[in-house]
Structures are given as structure tokens and as C-alpha cells.
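>>> Turn this into a structure:
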Amino acid sequence: MADSPVQKALVLLKCLAGYGEPIGVKRLAEDTGLNISTVHRLLRLLAEERMVSFDPQTRLYGIGADCIRFAISVLGGDSLAARVRPVIAELARTLQETCAYSVYEPDGFTKAIAAVERGPNPLGYNFDVGRRDGIHAGASGKAILAFLPDADIETMFKTVPLEVTAENTIVDPDALRRDIAEIRARGYATSLGERVPGAGFGIGAPVYGPDGRVVGSVVVTVPLFRWKKKNLGWMSKAVMDCGRVLSGIAAATASNGAGE
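Presented below is the predicted three-dimensional model:
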């Protein structure tokens, strides 16, 4: 039995990682043998540090974006990093532009960049691993937002201030609802000057977990001076295909973790 707070926190993280899906406090307490009040307290602390995520709708906890980011940074072999990076790298080679994978943080309706691969062009868009943004703006964020349950979307509108970060940021809920409907219909999100003024044109697609819930997104961003509208068709297909591959990786990773 773990004695120190650090040991107990690590026990919780190991337990969460093994499930492969969000879990409630009661089950965590039962499976770890920790007091339920201790589990509550440690989960709150871990959530503050983004090591675990909390979904206010389901009241379930999962591995957080910063925990995933650390894993992607340091793990090798058959790890998530080894599986995600080659897929993102192949997309970057295919599209000749910078591509990134972000993980969804349901507790704050945010997403964090977990993996980045640059294209071959010396002048391209830069992403900082670990950067956190709201999901109401930009192709990577809206690719997550659009495929959340309607109840979650309405909760975001009621509880999260929609920050204006660039000239084309959409902060009107009705306008966002219309944009969401279009994204759902075509299967991918686009953005132009929503996150960073004049930075580029983005195309994003959702990534799903084994339970069918959106867990992240993949995005490509093309500098405005290189963007051509005629490329939208084949580039969006490539991004969506990548999203499906990453969804398969998420399911396989969860399955492998649950079987250990």
C-alpha cells in the first residue's frame, strides 16, 4: 500500500493509464484501495496540474494532456509517441506543411498540442508542444468542439468566456453553432485568421477514443502566401484519413493498456 502522497498520486495515475477510458472516483478508490476522500483530494490536485482530466458532464477522470505530453516527449519503443509521431510525420511529408496532434481537455474545454512535425519548407507555421488554447477557435480546436455531444457544447457556451484572439475569431454562440453544423456535415474544420492574426489556413479533423468520444484532433496549417483554395479537397481528405488512423491508434493503445 502506498504511504506518501506522491506514491498515492502515482498509484492513481498508473490506474487511470491502465483503464484506457475515463473512470469515476468510486471505482478508482475500490481498485487502488485508497480512501475515497483521499482519491478526491489527489485528483483535484492532479487536475490543477493537468496531469488528469475531468469531464464535468460525466464526472469521470482520465489521463491529462500534460501527462500525455510528458509521455510523448520521453517514451520510446511501443509507446504512444512511437505510434503517433510517424503518422503525423507522414502527413507533414504528404502535405509539405507543418502538422500537429492535440489532446482534448474536457475539464476546461481546452486542447493542448502534444506532437508536432514540420514540413520540408523552411518557411512554415510553428506549433509549441504543450501550448494550450480554447477549442472555440482555430481548425484544431473546432475539429474537437464540433464533434462533442450537444450538451457539452452548450455547457461551454454557458460557462467559458470565448476569447477573441484574432480578427476572425468567432465568439457569437449562434455563429459558432452554424459553423459546427457545417463542420459536422463535411467531416473537418477550417480556419483562417481565427487563432493568430494572418498566420495561415488551417484544416483539422477529429480523433476518437475507443468509446467513440472525441479525444483530440490533427491539423495542418498552411501559410497564407502558400495557400491555394484548389488544394482544399485533397488536403482535407488526407487530414481526415490521418484522424482515422490516429483514432485506431488510440483504440489499440487503450486495448493494450487494459490487457497488461
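>>> Every contact and neighbour count from this point should use C-alpha atoms.
Fine.
>>> Mind jotting down where the strands sit in the stretch 1-150 of the chain?
Chain-ordered strands for the stretch 1-150 of the chain, with DSSP state E, counting those that start in this stretch as the definition, fall at 52-55, 60-63, 98-105, 110-117, 132-134.
>>> got those strands as a markdown table, with distance to Ala181 and mean neighbour count columns?
Below are the strands of the stretch 1-150 of the chain laid out as a markdown table (distance: least, Cα to Cα, whole Å; neighbours: other Cα atoms under 10 Å):
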| stretch | distance to Ala181 | mean neighbour count |
| --- | --- | --- |
| strand 52-55 | 23 | 23 |
| strand 60-63 | 27 | 22 |
| strand 98-105 | 20 | 27 |
| strand 110-117 | 20 | 24 |
| strand 132-134 | 19 | 20 |
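>>> Before we compare anything, build this one as well:
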Amino acid sequence: MLLYEHPLSSYAQKVKIALREKGVAFTAELPESFGTGRTDGPFAAANPRTEVPVLIDDEAAIFDSTVILEYIEDRWPEPPLLPRTPAARAFARLTEDVCDTQYEAVNWGFGEILWFRRATGALAERLRARAAAQTAVLQDWLAGRLGAADWFGGEDFGWADGAVAPMLNRSVHYGLGPPPGSPLARWHARVRERPSVAATFAEFDAAAARMAEAADLYTTGGRRREYRDHRLEWMVKSGGVEVVLAGLRDGNIRFPWPEGETP
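Coordinates of the predicted model:
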């Protein structure tokens, strides 16, 4: 079992959490061509989008983190991560969808400023402030879904918990975590003690500590950050159009496959 991944990818983290919850052994590999947009080699052959994660199980090559989670649940049904009732399953999937779209985009945008220095001065401050305000809104929404329960599915850890964990943990890493002592903060403290999550977060922490070294690759053109769907939307609506224009000019951002000619 091979998993193409990056330890900082929230999408890859939720897949690793699921595999570890199921007790499925896997080898994690950072593709050599990751971030380059190259279309050659086994990584691009497995996923033309050249995005992580990608799960290789014998002849099956599955990409898109949600599709991978569905595959994992079908392939190894025990212990189940999805709840049994249709309404509860929809609740879990909707929680994941908001995390994968709106929440991931905010975290990604904050990282563009913090790690990759896409903006400085007043613009950077405005973008950070927008990310902080949006993070608070998203955490309020998640807190409402959690309620007084231990887990997002109620009594048991499940699908939604694995999806929320990487997103909220990144906010905590950024200093944008939920209020201390709040139910959501207590959930984070609880979830990070779970072995599957603790191992995944330890890999995140180790990679995050090296981001200062890697950041130059993404601003000089050695690697290009992918400005996809919700991420591009976040940068535009939050006032960072000039960041996008600078990335196009300098050739250090990219768009999803099939990528057109850069103006």
C-alpha cells in the first residue's frame, strides 16, 4: 500500500488518520515531482492533477481525498468510520465538505502569507486579519455541530472527526485556535491524544518546522503552489488579487490540470 502525500497536506492527513484507525499498513511517500506541475513519472500517471493524496492499492490508483476515504471504508469496513443512519452519514459528509472547501482555503491563505511571504506590510496584515475572522466563523459553526458531544458523530470517533482534526490543528498551529476551555478546544485536546491522530500530527509538526527552508523553492519558481478553486476564491475575495497577479507574472503559482497557458 503506497500513499503519495505531503505531511502538511490536510487532505493527506485525514487519509492517514483513516488508514491508521483501520490498522492498515502503508508506506508514505512524498513524490519527487510534487509542486512542479510535471506530467511525467508515476505520480502524474496515478493522478493527472498531480495533487496529494493518491492511494495505490495493487492495481487501483485512487485520488481525491474524499474518494480515497470512501474506498478505505468500502475496502476495510471495520471499524466503521461512517455512522450507520443516512442522516448521520450526511452530517459527517457535510462536515467534511465544509472543512475541505471553506476551512482548507482559509488555512491555505494564511499559510501563503506566513510561510511563503506572498504579501508583506499592510496587505499581509489585511489578509491575516481576514483569515482570522473567517477562522472564527468556521470554528463557531463546527462548535455548533459538535455541541456537548465528545465526538462529531456523538459517542464514537468517526469520519467527521478525522476530517476536522487536520483543519483545526493547523489553526492552532497558526495561533488561531478556539478559545481555551471551550468545547471545541477540549475536543482538540482529546483528538490529538488518539494514536492515529497523534502520529499524523507529529509528522505535520516535523514538516512545519522545516517550512522556512522550503519556502524559497515556492517563491523562486523551483516549486509552484497550486491556486485551485476555493483557494483562488479565498485570495480574491479577501483582497489578495495582486498576490495572484504577481504569482502569474513571476511564474511561481500554478492551476489544476489541465493547466492552460499562463498569460
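>>> Overlay the chains and give the TM-score.
Put the two chains on top of each other and the TM-score (TM-score structural alignment, normalised by the length of structure 1) is 0.28; 127 aligned residues with a Cα RMSD of 6.2 Å.
>>> just to revisit the earlier point, closest to Arg186 of structure 1 out of the strands of the stretch 1-150 of structure 1?
In this view, the strands of the stretch 1-150 of structure 1 are compared for proximity to Arg186 of structure 1 by Cα to Cα, and strand 98-105 is the closest at 20.0 Å.
>>> That closest one vs strand 110-117, what angle?
150 degrees (axes from the mean of the first three to the mean of the last three Cα atoms, to 10 degrees).
>>> which helices and strands does strand 98-105 of structure 1 pack with?
helix 65-74, helix 80-95, strand 110-117, strand 214-223 (3 or more Cα pairs under 8 Å, 6 or more residues apart in numbering; DSSP states H and E).
>>> Deepest in the core, which of these is it.
Looking across those with neighbours counted as mean count of other Cα atoms under 10 Å, the highest average goes to strand 214-223: a mean of 27.
>>> Tell me which helix or strand comes right after that strand.
The element immediately downstream of strand 214-223 of structure 1 (helix or strand, assigned by DSSP states H and E) is helix 232-259.
>>> list the buried ones in the helix or strand where Val243 of structure 2 lies?
For Val243 of structure 2, the element it lies in under DSSP H and E is helix 241-250. Using 16 or more other Cα atoms under 10 Å as the burial criterion, the residues of helix 241-250 of structure 2 that qualify are Val243, Val244, Gly247.
>>> how about the nearest residue to the last one, chain neighbours excluded?
Spelled out, that is Gly247 of structure 2. When the adjacent residues along the chain are set aside, Gly247 of structure 2 lies closest to Ile253, with 5.2 Å between them (Cα to Cα, 6 or more residues apart in numbering).
>>> what's the spacing between that neighbour and Trp159 of structure 2?
With the distance defined as Cα to Cα, to the nearest Å, Ile253 of structure 2 ends up 32 Å from Trp159 of structure 2.
>>> who touches the closest residue to Val116 of structure 1 other than its chain neighbours in this structure?
If you skip the residues right next to it in sequence, Val116 of structure 1 has Ala100 as its closest partner in space, 4.4 Å away by Cα to Cα, 6+ apart. The neighbours of Ala100 of structure 1, taking Cα atoms under 8 Å, 6 or more residues apart in numbering as the test, are Ile88, Ile113, Ala114, Ala115, Val116, Glu117, Phe127, Val218, Val219, Val220.
>>> Quick check: of these, which lies closest to Gly62 of structure 1?
Gly62 of structure 1 lies nearest to Ala114 out of the contacts of Ala100 of structure 1, by Cα to Cα, at 15.9 Å.
>>> All the helices of the stretch 101-250 of structure 2, residue numbers only.
Counting by DSSP state H, counting those that start in this stretch, the stretch 101-250 of structure 2 forms helices over residues 104-114, 121-146, 159-173, 183-191, 195-208, 211-220, 229-237, 241-250, given from the N-terminal end onward.
>>> Counting by contacts, list what the fourth one packs against.
Going back to what we said before, that points to helix 183-191 of structure 2. When contacts are defined as 3+ Cα pairs under 8 Å, 6+ apart, helix 183-191 of structure 2 sits against helix 121-146, helix 159-173.
>>> switch to 7 Å and redo it
Applying 3 or more Cα pairs under 7 Å, 6 or more residues apart in numbering; DSSP states H and E, we find helix 183-191 of structure 2 packed against no helix or strand.
>>> again, but for the second one
With contacts defined as 3+ Cα pairs under 7 Å, 6+ apart, helix 121-146 of structure 2 has these neighbours: helix 104-114.
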